[in-house]
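Colleague: What follows is a predicted structure for the sequence shown.
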Amino acid sequence: MEKKQNNARKSSRRPPAPVLEIDIEHLDEQGIGTGRSGGKQVLVAGALAGEKVAVSIEHEGQRRIIGRLRRVLQPSPERRPSPCAHANACLGCSLIHLQQPAQSAFKQRQVGEALAAYPSLRQTRVNPLWEAPQPLGYRTSAKLAFGKQRGAVRVGLYRRGSHDVVDIADCPLHHPLINRIAQTVREEVQRQNVYVYDPIRLRGLLRYLLVRVSPGANKAMVTFVTTERNFREVTHLAKWLKKKVPEVISVQQNVNPSSGNVIFGRETLRVLGAPDLIDAVGEVRLRISPTSFFQVNHDQAARIYALVRQWARLSPKDTAVDLYCGIGGIALNLARDCARVIGIEAVEEAVRNARENARMNQLPNCQFRAGDAADLVQDLSLEVEPGAVAVVNPPRSGCEREVLEALAGLQPRALIYVSCNPGTLARDLDIFAQLGYRTEEVQPVDMFPQTPHVESVARLVQAPRETKKPTHPRGKQG
């Protein structure tokens, strides 16, 4: 009987995945190594251009194969030892094996090629990339998932294409305080036996751990995302965390009962400590709530704010418009130079923060409005005279055309576009060209070292309108 069971187990095991030897031709826009096999594209995370690698097949479609890197047979001269012990399992930082100068060249090329795809932008000057002064330990916020495997609690990121959590409580990109908090929370969840959410069975309490750090003050705000309101377990966790990591000044609970992949729910409850985290970037102090978006790299964010302020060239009589203003980081910097700044943002919680930040920085010339971007910009045409300066800092998807048209309709003398996606940046700059605005220069910024992402700041000016010389009928010239 036992022999039959053993044979059944053996027969139920999957055969080992076939291993291919692939020549990696280039990195795609996500930093994933790309080659070909049998007429199909092969994508291999962790492989670099010019390498020969051994790859097992994880998924095969009609045109594409997703491979898993097994061995590097012929390494690239630009490969370096990874500073992360979890890099091959996590795959969250696709360039972490690549030497820093090669990372910079990759990002510079991403921006240049995106612009070159549009005839209207081929003459635009692309400045050399601003490299990050701190390539590791720069992330001041983290969104980590809870998981459990064989009874052991994990705190980290989902493995690509799965619900398995890779434990990365010591991520080299995170600020050291984030790693201390993640390790402490993992130990306490294990010790207190708190029910971790299972995304397959849709059961459990703890879903995500969010940490924000103010690097200047070395203080942190922690948010537990749970499936339901819970005071007992979360309060116990918060007290133990505060005891073990006194730098934690705020603990919040966000309730997300949905079964989808959205991190935040609509309700946020304060468990202990301050309601927000006070931070400082450049010359402004900022109050950041648990769910508001804010840049993860303070050093580079400060450089972008300063550049936007420099390019705006505002005078004491000017008006500036900041679209997708978030908690007001750019708007507050501009407000020091002009008569009025109007910030527009869809997220009401961020607008609340922005208004409080204006009061905290004693900048009464800031106004912040919550609502649909296109509608609110159109309304501004009644109160903003031509000649203002407009700043736009949209999400990765860029702007809808009606938003760009509404902005151009304000007839600002200058536009500054801050983008985290070269593709949508180039698309929108081309639309602005059709609307009468020429892109003078673009400044790439390495906001996210070790990853393929690159931030860019573009400066646009009103293109001179072509005026036709008046023609006179023959014999009628004066």
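Modeller: In hand now; what should we look at? Numbering: from 1, shown residues only.

Colleague: contacts and neighbour counts: CA atoms only from here.
Modeller: Will do.

Colleague: For P83, what is the enclosing helix or strand?
Modeller: Following DSSP states H and E, there is no helix or strand that holds P83.

Colleague: My guess is it contacts L98. True?
Modeller: No: counting by CA atoms under 8 Å, L98 is not a contact partner of P83; they are 10.6 Å apart.

Colleague: between those two, which one's more packed in?
Modeller: L98 (24 against 13; other CA atoms under 10 Å).

Colleague: Check the secondary structure at the closest residue to V42 other than its chain neighbours for me.
Modeller: Nearest residue to V42 in three dimensions, chain neighbours excluded: I65, at 4.7 Å (CA to CA, 6 or more residues apart in numbering). Judged by DSSP: H, G, I helix; E, B strand; the rest coil, the three-state class of I65 is strand.

Colleague: check contacts around I65.
Modeller: By CA atoms under 8 Å, 6 or more residues apart in numbering, the contact list for I65 reads K40, Q41, V42, L43, I57, E58, H59.

Colleague: redo that, cut-off 7 Å
Modeller: Neighbour list for I65: K40, Q41, V42, L43, I57, H59 [criterion: CA atoms under 7 Å, 6 or more residues apart in numbering].

Colleague: Could you save these as CSV and add columns showing neighbour count and distance to R438?
Modeller: Shown next, in CSV, are the contacts of I65 (neighbours: other CA atoms under 10 Å; distance: CA to CA, whole Å):
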residue, neighbour count, distance to R438
K40, 14, 40
Q41, 17, 38
V42, 26, 39
L43, 24, 37
I57, 18, 47
H59, 12, 45
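
Colleague: In strands, which of the residues you listed fall?
Modeller: Among the contacts of I65, the ones falling in strands (DSSP state E) are K40, Q41, V42, L43, I57, H59.

Colleague: Next, count neighbours for the residue nearest to the second one when sequence neighbours are not counted.
Modeller: I take that to be Q41. Leaving aside its chain neighbours, Q41 sits nearest to R64 (4.8 Å; criterion: CA to CA, 6+ apart). By the criterion of other CA under 10 Å, R64 has 15 neighbours.

Colleague: Verify the stated contact: R64 with K40.
Modeller: Yes: taking contacts as CA atoms under 7 Å, R64 lies within contact range of K40: 5.3 Å.

Colleague: quick one: the strands in the stretch 251-400 of the chain?
Modeller: Ranges of strands in the stretch 251-400 of the chain, per DSSP state E, counting those that start in this stretch, are 267-273, 277-281, 284-288, 319-323, 340-345, 366-370, 389-392.

Colleague: Let me have those in CSV, adding distance to K219 as columns.
Modeller: Output for those, formatted as CSV (distance: least, CA to CA, whole Å):
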stretch, distance to K219
strand 267-273, 12
strand 277-281, 8
strand 284-288, 12
strand 319-323, 29
strand 340-345, 27
strand 366-370, 27
strand 389-392, 30
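
Colleague: For these, give me JSON lines that also has mean neighbour count and distance to V225.
Modeller: Below are the strands of the stretch 251-400 of the chain laid out as JSON lines (neighbours: other CA atoms under 10 Å; distance: least, CA to CA, whole Å):
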{"stretch": "strand 267-273", "mean neighbour count": "16", "distance to V225": "9"}
{"stretch": "strand 277-281", "mean neighbour count": "19", "distance to V225": "17"}
{"stretch": "strand 284-288", "mean neighbour count": "21", "distance to V225": "17"}
{"stretch": "strand 319-323", "mean neighbour count": "26", "distance to V225": "29"}
{"stretch": "strand 340-345", "mean neighbour count": "25", "distance to V225": "24"}
{"stretch": "strand 366-370", "mean neighbour count": "21", "distance to V225": "25"}
{"stretch": "strand 389-392", "mean neighbour count": "25", "distance to V225": "31"}
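
Colleague: Next one for the comparison:
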Amino acid sequence: MQCAYFDAGVCRSCTHLGEPYPDQLAAKVTHAQTLLGDVPSAAGAVWLDPVASPSAGFRNKAKMVVGGTVDAPTLGILDELGRGVDLQGCGLHSEPLAAALPVLAAFVTRARLEPYDVPARRGELKHVLVTLSADGELMVRFVVRSTEPEARVRKHLPWLLDVLPGLRVVSLNVQPEHKAVLEGAREIVLTEASSLLMRVGGLDLHLRPQSFFQTNTQVAAALYAQGAAWVRDVRPRSVWDLYCGVGGFALAAARALGALPDGSVPGASSGAASRPGGTLPDGSVPDVLGVEVSEEAVASATLTASTQGIPARFVAGDATAFALATAPSDVPDLVIVNPPRRGLGPALATWLETSGVPNVLYSSCNARTLAADLQAMPSLTIRTAQVLDMFPQTPHYEVATLLSRTA
């Protein structure tokens, strides 16, 4: 991928830009295998072929810092002096996403949304956050310092909806503090629709404004598909999806177990025998539960489950606290964990080690913290692992592992 911003030295976020993409992917596989090679329980792991991504145009999200002036806003990043650097032409963004950014910059001017000046601590508009669905529909969130610009945004919103016909959800997020925090707790939805439909891997996931979703839709679909395949292999009667987000893994697991009202088994061959009413082969109903600290994400997951008739349950709460409060008799057959970059941490890793959970599906965006967590879980051996390149042009990637108890 050729990038004028990188060549000019104004943005160096893509630290691997210029390296052939096959070399990038091979280096990530080597990195993951080397890190996990130091973990005794990973010695016999079977590594599946890595999942590649398009090297450009793959991002479904644009997280743009707003700088400049009302009449000449920049959407991109800030330089070392806190001045706006415009990156509207970033080649990582999907084409419809990139096409929306100049329109949103024009809206900043039309609605007179004064960009927040970080050094001077004045202004209103801090970020513009844009998410693109597989159907080409958009969610746009304006992160503002206060509710002062709300009336102007509402006044000019019909223009924006007319110019961007794929725009479905628009909101104001209020983040009043002067610190490096992307968004605040308060969200004001300005459109009739309050969620964006993200179609991925046969699931229609509802994404509300403060819900997390993977940056790369194509690779996310592969991640959920691999998770579903491992679930079919393990055939658990009960599943917990900790850090479940909008429920991708939990919902994929429920479907993989045949938990559909019509008795069909998604992903199975056309000749596979159906089962009544979302049941396991012995007639029992699988119990799938997702736990997520974000109430917005739980609302998204619950909406998806109800609209698609998938009998998975979701609760809002801290993943570690939920696990530690569980009675030994209630430990599930499979725990899925997809934590943030900091990993599980000692408390949850120790609980997984001592709980007796027979199987764990661990999806990680940081192989270093994954390796540290695995060191604390020596009784859980990696059976299979796979690198999925969620973030081309950078050193980051996703690595998914299936662990089974051997002691």
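Modeller: Received the coordinates, thanks. All values reported here derive from a predicted model rather than from experimental measurement.

Colleague: TM value for the aligned chains?
Modeller: Once superposed, chain against chain, the TM-score is 0.87 (TM-score structural alignment, normalised by the length of structure 2); 376 aligned residues with a CA RMSD of 2.0 Å.

Colleague: Show me what A319 of structure 2 aligns to in structure 1.
Modeller: With the correspondence set by TM-score structural alignment, A319 of structure 2 lines up against A373 in structure 1.

Colleague: same check, this time on P346 of structure 2
Modeller: In structure 1, P346 of structure 2 lands on R401 (TM-score structural alignment).

Colleague: Its match: neighbouring residues, count only.
Modeller: Counted with other CA under 10 Å, residues neighbouring R401 of structure 1 total 13.

Colleague: how far away is it from T424 of structure 1?
Modeller: 11 Å (CA to CA, to the nearest Å).

Colleague: cool, and V284 of structure 1?
Modeller: If you go by CA to CA, the gap between V284 of structure 1 and T424 of structure 1 works out to 29 Å.

Colleague: cool, H236 of structure 1 as well?
Modeller: Look at H236 of structure 1 and T424 of structure 1: by CA to CA, they are 45 Å apart.

Colleague: Please say which of those two ends up with more neighbours.
Modeller: T424 (19 against 15).

Colleague: The more buried one reaches S397, doesn't it?
Modeller: Yes: between T424 of structure 1 and S397 there is a contact at 6.3 Å, judged by CA under 7 Å.

Colleague: Number of residues surrounding S37 of structure 1?
Modeller: 13.

Colleague: What does it correspond to in structure 2?
Modeller: Counting by TM-score structural alignment, S37 of structure 1 lines up with no residue in structure 2.

Colleague: same thing with Q99 of structure 1?
Modeller: Alignment note (TM-score structural alignment): Q99 of structure 1 maps to P20 of structure 2.

Colleague: Quick one: residues contacting that match.
Modeller: By CA under 7 Å, 6+ apart, the contact set of P20 of structure 2 is empty.

Colleague: all helices in the stretch 1-150 of structure 2, in order from the N-terminus.
Modeller: Secondary structure of the stretch 1-150 of structure 2 by DSSP state H, counting those that start in this stretch: the helices cover 4-8, 21-37, 95-110, 150-163.

Colleague: And the longest one, what does it pack against?
Modeller: Meaning helix 21-37 of structure 2. Packing partners of helix 21-37 of structure 2 (3 or more CA pairs under 7 Å, 6 or more residues apart in numbering; DSSP states H and E): helix 367-375.

Colleague: Report the inter-axis angle for the helix it packs on versus helix 21-37.
Modeller: Compare the direction of helix 367-375 of structure 2 with that of helix 21-37 by axes from the mean of the first three to the mean of the last three CA atoms, to 10 degrees and you get 30 degrees.

Colleague: one step back: ok, now how distant is the residue nearest to V42 of structure 1 from E58 of structure 1?
Modeller: 8 Å.

Colleague: Likewise for A335 of structure 1?
Modeller: Distance of A335 of structure 1 to E58 of structure 1, computed by CA to CA: 52 Å.

Colleague: who's more crowded, the two?
Modeller: A count of neighbours by other CA under 10 Å puts A335 above the other of A335 of structure 1 and E58, at 23 against 12.

Colleague: What does the more buried one correspond to in structure 2?
Modeller: Per TM-score structural alignment, A335 of structure 1 is aligned with A254.

Colleague: in what helix or strand does R168 of structure 2 lie?
Modeller: Assigned by DSSP H and E, R168 of structure 2 falls within strand 167-174.

Colleague: residues in contact with that strand?
Modeller: Here strand 167-174 of structure 2 makes contact (CA under 7 Å, 6+ apart) with 137-147, 161, 183-184, 186-191, 193-196.

Colleague: what about N297 of structure 1, how many neighbours?
Modeller: N297 of structure 1 is flanked by 21 other residues according to other CA under 10 Å.

Colleague: any idea how far whatever residue of structure 2 lines up with it is from A105 of structure 2?
Modeller: Using TM-score structural alignment, the partner of N297 of structure 1 in structure 2 is N216. Distance, N216 of structure 2 to A105 of structure 2, by CA to CA: 24 Å.

Colleague: how far away is the alignment partner in structure 1 of V118 of structure 2 from E188 of structure 1?
Modeller: In structure 1, the residue matched to V118 of structure 2 (TM-score structural alignment) is P199. To E188 of structure 1, P199 of structure 1 is 21 Å away according to CA to CA.

Colleague: now swap in V457 of structure 1 and tell me
Modeller: As judged by CA to CA, V457 of structure 1 and E188 of structure 1 stand 43 Å apart.

Colleague: what's the counterpart of V10 of structure 2 in structure 1?
Modeller: When structure 1 is aligned by TM-score structural alignment, V10 of structure 2 is paired with A89.

Colleague: cool, and D204 of structure 2?
Modeller: Counting by TM-score structural alignment, D204 of structure 2 lines up with R285 in structure 1.

Colleague: Could you do R405 of structure 2 as well?
Modeller: Match for R405 of structure 2 (TM-score structural alignment): Q462.

Colleague: Same question for Q226 of structure 2.
Modeller: Counting by TM-score structural alignment, Q226 of structure 2 corresponds to L307 in structure 1.

Colleague: Count the residues that sit near that match.
Modeller: By other CA under 10 Å, neighbour count at L307 of structure 1 equals 14.

Colleague: cool, K219 of structure 1 as well?
Modeller: So K219 of structure 1, with other CA under 10 Å, has 19 neighbours.

Colleague: Look up how far I181 of structure 1 lies from it.
Modeller: Applying CA to CA, the value for K219 of structure 1 to I181 of structure 1 is 11 Å.

Colleague: do the same with R139 of structure 1
Modeller: With distances taken as CA to CA, R139 of structure 1 is found 14 Å from I181 of structure 1.
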